[in-house]
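Participant: Curious how this folds, go ahead:
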Amino acid sequence: MRIVAKSYLLQYWGYNEKDETDTTLRSKDVVATEETVDQLTANSEQQFFKFIIKDGEELIIRREYIHSLTRQF
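Facilitator: Below is the predicted model:
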């Protein structure tokens, strides 16, 4: 089984360095599998999603913090 992954721009709510009681909209270039994208767009009960960033690091983020995921070409 071949896993297909594509590049995306992930926008998410994250830690605000200027005010630790608040969040700010952040962006990261990520790689996501088709399975992850399908689960995000479906009525999945999955609460956490895994993305690949930089040189293979994993970013695991809770569904409610994800603002948008934009396909990059």
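
Participant: C-alpha only now, for contacts and for neighbours.
Facilitator: OK.

Participant: what's near enough to touch Thr41?
Facilitator: Contacts for Thr41 (Cα atoms under 8 Å, 6 or more residues apart in numbering) come out as none.

Participant: And it, how far from Asp55?
Facilitator: Noted for Thr41: a distance of 26 Å to Asp55, by Cα to Cα, to the nearest Å.

Participant: try Leu10
Facilitator: 16 Å.

Participant: Settle it for me: which of these two has more neighbours?
Facilitator: Using other Cα atoms under 10 Å as the criterion, Leu10 and Asp55 rank with Leu10 on top: 19 against 6.

Participant: In the chain, mark out all the strands, start to finish.
Facilitator: 5-15, 23-33, 48-53, 57-62, 66-71 (DSSP state E).

Participant: Please give the structure of this sequence too, so both can be compared:
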Amino acid sequence: MKKQSKNAKFMRPAVKRELQKRYELCYWGLNQRDASQLYLKTAEVSVPSKTMSNMTVDYKPPYYRFIVGDGEDFIISADCVVSIREITVD
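Facilitator: Reported below is the predicted structural model:
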């Protein structure tokens, strides 16, 4: 059974449907031992529709917003995002 956000019962139905799809985000993150180095990290995220539309236009905004865990915002520089792919359940 999928874990739901604490705020899921208060969300509009369209928002709940949108956040049901899960994606694997691949991005450049700081090395905890050496802040001068970056390394490739991954995170399981939900993608708000505004972020998805921002990712598919010519203009690249400075930051993207994703949802992680039980509804926390994950805001990352657009330059650090390497790829995103939908996680499918077979």
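
Participant: Thr51 of structure 2 pairs with which position in structure 1?
Facilitator: Under the alignment (TM-score structural alignment), Thr51 of structure 2 pairs with Thr36 in structure 1.

Participant: count of residues packed around that match?
Facilitator: 17.

Participant: Report the contact partners of the residue positioned nearest the centre of structure 2.
Facilitator: The residue lying closest to the centre of structure 2 (Cα atoms, centre = their mean) is Phe66, at 3.2 Å. For Phe66 of structure 2, the contact set (Cα under 8 Å, 6+ apart) comprises 45-48, 51, 73-75.

Participant: Likewise for Thr23 of structure 1?
Facilitator: Counting by Cα under 8 Å, 6+ apart, Thr23 of structure 1 has contacts 13-16.

Participant: That one -> structure 2?
Facilitator: In structure 2, Thr23 of structure 1 lands on Leu38 (TM-score structural alignment).

Participant: cool, and Lys50 of structure 1?
Facilitator: So Lys50 of structure 1 corresponds to Arg65, using TM-score structural alignment.

Participant: Without its sequence neighbours, what residue ends up closest to its match?
Facilitator: The shortest distance from Arg65 of structure 2 to any non-neighbouring residue, by Cα to Cα, 6 or more residues apart in numbering, is to Ile75 (4.5 Å).

Participant: tell me, how many neighbours does that neighbour end up with?
Facilitator: Neighbour tally, Ile75 of structure 2, other Cα under 10 Å: 12.

Participant: what residue of structure 1 takes the place of it?
Facilitator: In structure 1, Ile75 of structure 2 lands on Ile60 (TM-score structural alignment).

Participant: List the contacts of that match.
Facilitator: Taking Cα under 8 Å, 6+ apart, one finds 48-51 in contact with Ile60 of structure 1.
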